[in-house]
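Asks: Task: produce atomic coordinates for the following.
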Amino acid sequence: MAARKINPWLKLTLELGPVLAFFVAFTRFKDVSVVVGGVSYGGFILATALFIPLMVLSTVALWRLTGRIAPMQIATLVLVLVFGGLSVWFNDERFFKMKPTMIYLLFAGVLGFGLLRGQSYLALVMEDALPMERAGWLILTRRLAAFFAALAVLNEVIWRTMSDAAWVNFKTFGLTAAIFVFFMAQGRLFKRYGTGDGPEA
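Replies: Next up, the predicted model:
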């Protein structure tokens, strides 16, 4: 069943809203501690505890409004629940910081597995929005798998060597900007292998 169209600004708000809310909450409460049941929780954990239900609500809202939910969104939500929940439960921010690593390794692994089978799983979820020849999809999938693997490594380096604030800025703005720049850099590929209005190879 085809997804229902919704206002693009509403879609963007639902997709980025939880991440921005996490950033705002961390910025506001990073120097605050709250004692619950004799345990002191810092601003990072408080922001994580806010992020988890917001992520659930935004994902459910997208599903109700569009009539479908992408496998990547489901995988992301599950990892948010698992790693975010572990961070709050054990009062240990490291679990949540590892979440992007797990997400990007999962995406890279799935795309890589498809390539080993001679398939582009990326095409299965994006072909309607971005018509391309098979060769183009295979090239894009190889590049994206490598890109996701690089992001996983970068996330590990940043959270292990830098401050909480540096990691939050990286997660909120750096990852989003990196993905945007990656797809912008694929313009020549889209033009060469596109089967819409672009010229064919």
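
Asks: can we go C-alpha only for contacts and neighbour counts from here?
Replies: OK.

Asks: Give the buried residues for the longest helix along the chain.
Replies: The single longest helix within the chain, with elements called by DSSP state H, is helix 134-161. The neighbour-count check on helix 134-161 (16 or more other CA atoms under 10 Å) flags 136-138, 140-149, 151-152, 154-156, 158-159 as buried.

Asks: and this one, so I can compare the two:
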Amino acid sequence: MTQETTTAPGLERPAAPKKKLDPRLKVALELGPLIIFFIVNSKFGIFYATGVLMVGVLVTLAVSWSVTRHLPAMPVVTALLVLVFGGLTVFLQNETFIKLKVTILYSMFGATLIGALYFGKLLLPIVFDMAIHIDDAGWRKLTWRWGFFFFFLAGLNEVVRRVVTTDEWVNFKVFGILPLTILFAISQAPLIMKHQIPEEEDTPESESHF
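Replies: Purely as a prediction, here's the structure:
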């Protein structure tokens, strides 16, 4: 007769910590498809660039999954929209769809973040994959700021895409939206520092009594 093994109460094995991407690899995965999109567009045009971008986002998701065994929400949503609007761009040979993707993506991010606050939910920690540690008041303030910033980017993209050529729009996407996002993120440092909380320290194992 086989003997079943049980885990004594209080001695459950702790869950393995979630693996995180190396910061350098994370930056490469985030910027790689965008840079390749820019290079291919400059040499072969927007339709080839869009096709390469679609492949690029799938590769980044595959690499992220292979390293961490989980996928952050933001890259997944971005990849889905790239595949849908990129597919329409290539199939219909109409660059308007890939330009609209930017507007719709940022509008969705802004509406989702701010809309979740109405129901008392904080989604920004999920978006940032818990890379920073601040209290709930800080997360709420940061959520409002990022939500309105995403709406700003959506509106800015709508203006730019209507008044410039496709090549100029690609330049704006790479050398306009990206620097603006980096500068905005840096500008939030004082708020983050004000509401920062220390990471939870590992508690020492309790002594065993026999």
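
Asks: Need the TM-score from the superposition.
Replies: Superposed pair, TM-score by TM-score structural alignment, normalised by the length of the first structure: 0.86. Supporting alignment: 184 aligned residues with a CA RMSD of 1.6 Å.

Asks: The very next helix or strand once past the longest helix of the first structure maps to which residues in the second structure?
Replies: Tracing the chain C-terminally past helix 134-161 of the first structure and defining elements by DSSP states H and E, one meets helix 164-169 next. Per TM-score structural alignment, the counterpart of helix 164-169 of the first structure in the second structure is residues 166-171.

Asks: can you tell me the mean distance of that stretch from the first structure after alignment?
Replies: Here the mean offset of stretch 166-171 of the second structure against the first structure after fitting is 1.2 Å, by mean CA distance after the TM-score superposition for the first structure.

Asks: And the helices in the first structure, which stretches?
Replies: Ranges of helices within the first structure are 8-29, 43-66, 71-79, 85-90, 94-116, 121-126, 134-161, 164-169, 175-184, 187-193, based on DSSP H.

Asks: Okay, buried residues for the match of helix 164-169 of the first structure please.
Replies: Of all the residues in stretch 166-171 of the second structure, those buried under the rule 16+ other CA under 10 Å are T166, W169, V170.

Asks: so which of the helices of the first structure comes closest to V35 of the first structure?
Replies: The closest of the helices of the first structure to V35 of the first structure is helix 43-66. By CA to CA, the value is 10.9 Å.

Asks: one step back: how about the helices of the first structure in TSV, adding distance to V36 of the first structure?
Replies: TSV is the format used below for the helices of the first structure (distance: least, CA to CA, whole Å):
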stretch	distance to V36 of the first structure
helix 8-29	15
helix 43-66	11
helix 71-79	25
helix 85-90	12
helix 94-116	20
helix 121-126	43
helix 134-161	26
helix 164-169	22
helix 175-184	33
helix 187-193	51
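
Asks: and of those helices, who's closest to M1 of the first structure?
Replies: helix 43-66 (10.4 Å).

Asks: which helices and strands sit right next to the closest one?
Replies: Applying 3 or more CA pairs under 8 Å, 6 or more residues apart in numbering; DSSP states H and E, one finds that helix 43-66 of the first structure contacts helix 8-29, helix 71-79, helix 85-90.

Asks: Tell me if I'm right that A111 of the second structure and W146 touch.
Replies: No - the criterion here is CA atoms under 8 Å, and A111 of the second structure misses it with W146 at 10.4 Å.

Asks: Trace L57 of the first structure over to the second structure, please.
Replies: Counting by TM-score structural alignment, L57 of the first structure corresponds to V59 in the second structure.
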